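with the sequence up front, the predicted model follows.
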Amino acid sequence: MTRRRITWAIIPLRGLETAKTRLGPALDAEERLELVIEMATRTLVATRDAAAISGTVLVTADPAAADLARTLGAVTLVQRLPGLNAALREARAEAVRRGATATIVVPIDLPAVDARALDALLLAIAGIGSDAAPTVGIVPDRHGLGTNILYPSPPEVIDPQFGEGSLAAHRLSATASGAHLIELGGPLVLDVDTGDDLLVADGGTDPARNAGAGVRGSSASAVRGGSPAGDRGTIDAA
C-alpha cells in the first residue's frame, strides 16, 4: 500500500532587516522592515495552518527572525553556510530528520500565500502525480524565469538551484532525475522583489496577463492580503 507523503515546509529568511533590499527605492528602511515582518508572519501562519503540511523549518542567521518563527510554531535552524541554496539544503536535512518525505520551499515574498492556497497547490500536485513516483512541483514566477515554489518528493530528488534562471535549472534537474515534473500557475506566481512588483500586488497590473495562459484569478488586493485561486494545472481553492 502506498504511504501518504509527509510534507514539511521550508522557509528561508536571510534576516528581518536585511531581506528585500531591492525594495529600497520604493520603501525606506522602516517601511521595508515592517513589510518583511508582515510577509514573514503571513507565510509562517500559512504553512502552520495548511492541512497538507506537517511542519515548518525556518532557516535564518537572524535571531529576531528565529524568535518570530518560534512564536508561530515553526522549527528554527541557524544557517551555518553562506548562500540561499546551502541554507535550503541544511533545512532539507532537518526536515528529513523529522520525518519529511516531501518538502515545499515557500519564500516569504508571495503576497497571495495562505493556508488555502498551499493546500490547493499540494492537492493539485497530488492529483496529477503519484505518491509512489519521484515528483518535482514548481510554481514559476510571473516572468517565467524564476521559481516561486519548489516541491521535491522525495526531498533529495533534486537540489535547490535558486538564483538567476532558476526555473530552467530546476526543470533540467527534474528531467535529468527522471522525476515527474509538474508546473502550476495561479496567484503564487506573484512575488515581491521590486517597486514594480509592489504596484502589481496592489492591483496596478493583473498578474494573470503576465503569468501565462490558464492562470485564473488575481494575486492579491494588496501586499498585506491575498486570496487563493488560479491554475495552470487547475488549482481552484474557491
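Everything's here; your move.

for the rest of this, base every contact and every neighbour count on C-alpha atoms.
Will do.

ignoring the adjacent residues along the chain, who's closest to Ala169?
Spatially, and ignoring its direct neighbours in sequence, Ala169 is nearest to Gln161 (6.5 Å; C-alpha to C-alpha, 6 or more residues apart in numbering).

same question for Arg4.
Asp131 (6.5 Å).

burial count for that neighbour?
Counted with other C-alpha atoms under 10 Å, residues neighbouring Asp131 total 18.

residues contacting it?
The contact partners of Asp131, by C-alpha atoms under 8 Å, 6 or more residues apart in numbering, come to Thr2, Arg3, Arg4, Arg5.

in TSV: those residues, plus secondary structure and distance to Pro82.
As requested, these are exported to TSV (DSSP: H, G, I helix; E, B strand; the rest coil; distance: C-alpha to C-alpha, whole Å):
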residue	secondary structure	distance to Pro82
Thr2	coil	38
Arg3	coil	35
Arg4	coil	34
Arg5	coil	30
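
try this one next to it:
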Amino acid sequence: MTDKAPICWALIPVKAPGEGKSRLAGVLDAQARSRLVEAMLTQVVEAARGSPAIERVCLVSDPTRRNGDGATVIQDAGGGLNPALEAAVMALPAPAPDRILIVAADLPDLSSPELTMMARVASNVIAIAPDRHGAGTNALSLPFAIAPEFRFHFGTGSYAAHRAEALRFGYTVETMLSEGLEKDIDEPADLADARSNFQEAF
C-alpha cells in the first residue's frame, strides 16, 4: 500500500483590476498593462491547474474579481501583500491542505512541471524560488501546519528573509531555480520576457 500523496493548494495574490504593474506606466498605457496582467494571471492559473500535485487554486484578490477557470477567490484583506497573504492563510476553507504554494501572478513562462517540482518537496522542506536577481521570491512552498505562524516577507530582499524564516522553524530549505519561476515582470527591461508570449497585450 502506498502513502496518500499530500494535498497542496496554490495561492496566487493579484491586485484588483486596473491596479497592477504601475512601474510599467512609462512604456505601457493603462489598458495595455491591464491586458498584460490578465494574460500573465491566466498563464499562472493554467500552470497551477495543470499540475497533478495541486488540488486547488486560490486567488487572493479583490472580491469583485472573476472566478475564472474554477479558482477560488479569497478576499484581499488589505494592508499590503504580506498581511493579505497571512489573512488569506487563516481564511482558507476547511479541510486545510497539507501544503500551500504561494505563486506570483506575473510569471509569463511558468509551466506546470515547475509548480509540481515546488509542490512535491519532502514534508520537512520549505522550497523557495527566487527571482532572476536572487533577491525577491516568486514562489514559496511550505507545510500548512506552520503557515499561520510563518511571517511572509515578499518584497525587496524577500529570498533571504524567507530563508531565515524557514530556518527559524527548523526546516530544510531548497532553492528552486528554473526559467519559468525566476522571470517575473516588474520593470520595463523585463518586458522582453512577456512579449513573445503575449503579443496581444501590447
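Yep, it's here. Quantities reported herein were computed from a predicted structural model and do not represent experimental measurements.

structure 2: which residue goes with the residue nearest to Ala169 of structure 1?
Aligning on TM-score structural alignment places Gln161 of structure 1 opposite His153 in structure 2.

and its match, that's in a strand?
No - applying DSSP: H, G, I helix; E, B strand; the rest coil, one finds His153 of structure 2 to be coil, outside a strand.

would you confirm that it contacts Ala164?
No - using C-alpha atoms under 8 Å, His153 of structure 2 makes no contact with Ala164, being 10.4 Å away.

and the residue nearest to Ala169 of structure 1, how far from Ile37 of structure 1?
Distance, Gln161 of structure 1 to Ile37 of structure 1, using C-alpha to C-alpha, to the nearest Å: 25 Å.

same deal with Ala124 of structure 1?
Counting by C-alpha to C-alpha - Ala124 of structure 1 and Ile37 of structure 1 are separated by 29 Å.

now the helices for structure 1?
In structure 1, the segments counted as helices under DSSP state H are 29-49, 63-71, 84-97, 115-128, 166-177, 195-201.

got CSV for those, with mean neighbour count and distance to Glu183 of structure 1 too?
Shown next, in CSV, are those (neighbours: other C-alpha atoms under 10 Å; distance: least, C-alpha to C-alpha, whole Å):
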stretch, mean neighbour count, distance to Glu183 of structure 1
helix 29-49, 20, 20
helix 63-71, 16, 29
helix 84-97, 20, 20
helix 115-128, 21, 9
helix 166-177, 18, 9
helix 195-201, 19, 22
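
could these go into a markdown table alongside distance to Val78 of structure 1?
Below are the helices of structure 1 laid out as a markdown table (distance: least, C-alpha to C-alpha, whole Å):
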| stretch | distance to Val78 of structure 1 |
| --- | --- |
| helix 29-49 | 16 |
| helix 63-71 | 8 |
| helix 84-97 | 9 |
| helix 115-128 | 25 |
| helix 166-177 | 24 |
| helix 195-201 | 29 |
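
ok, the residue nearest the centre of structure 1 - contacts?
Central residue of structure 1 (C-alpha atoms, centre = their mean): Val106, 2.2 Å from the mean position. When contacts are counted by C-alpha under 8 Å, 6+ apart, Val106 of structure 1 touches Ala9, Ile10, Ile11, Pro12, Thr43, Asn148, Ile149, Leu150.

so what's the fourth one up against?
With C-alpha under 8 Å, 6+ apart as the criterion, the residues that contact Pro12 of structure 1 are Leu58, Val59, Thr60, Leu84, Ala87, Leu88, Val105, Val106, Pro107, Ile108.

switch to 7 Å and redo it
Leu58, Val59, Thr60, Leu88, Pro107 (C-alpha atoms under 7 Å, 6 or more residues apart in numbering).

how many residues are close by Gly70 of structure 2?
Around Gly70 of structure 2 there are 12 residues (other C-alpha under 10 Å).

quick one: map Gln75 of structure 2 onto structure 1.
Gln75 of structure 2 maps onto Val78 in structure 1, with residues paired by TM-score structural alignment.

list the contacts for that match?
Going by C-alpha under 7 Å, 6+ apart, Val78 of structure 1 touches Val59, Thr60, Ala61.

so how far is His153 of structure 2 from the aligned residue in structure 2 for the residue nearest to the centre of structure 1?
Matched across to structure 2, Val106 of structure 1 falls on Val103, judged by TM-score structural alignment. Distance, Val103 of structure 2 to His153 of structure 2, using C-alpha to C-alpha: 14 Å.

over to Ala127 of structure 2?
To His153 of structure 2, Ala127 of structure 2 is 14 Å away according to C-alpha to C-alpha.

more crowded one of those two?
Ala127 (27 against 18).

quick one: map the more buried one onto structure 1.
By TM-score structural alignment, Ala127 of structure 2 lines up with Gly137.

figure out the length between the terminal residues of stretch 121-136 of structure 2.
Separation of the first and last residues of stretch 121-136 of structure 2 by C-alpha to C-alpha is 20 Å.

got the buried residues for it?
Val121, Val125, Ile126, Ala127, Ile128, Ala129, Pro130, Asp131, Arg132, Gly136 (16 or more other C-alpha atoms under 10 Å).

let's have those residues in TSV, adding distance to Tyr171 of structure 2.
Listed next are these as TSV, based on distance: C-alpha to C-alpha, whole Å:
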residue	distance to Tyr171 of structure 2
Val121	12
Val125	6
Ile126	6
Ala127	10
Ile128	12
Ala129	16
Pro130	18
Asp131	21
Arg132	24
Gly136	20
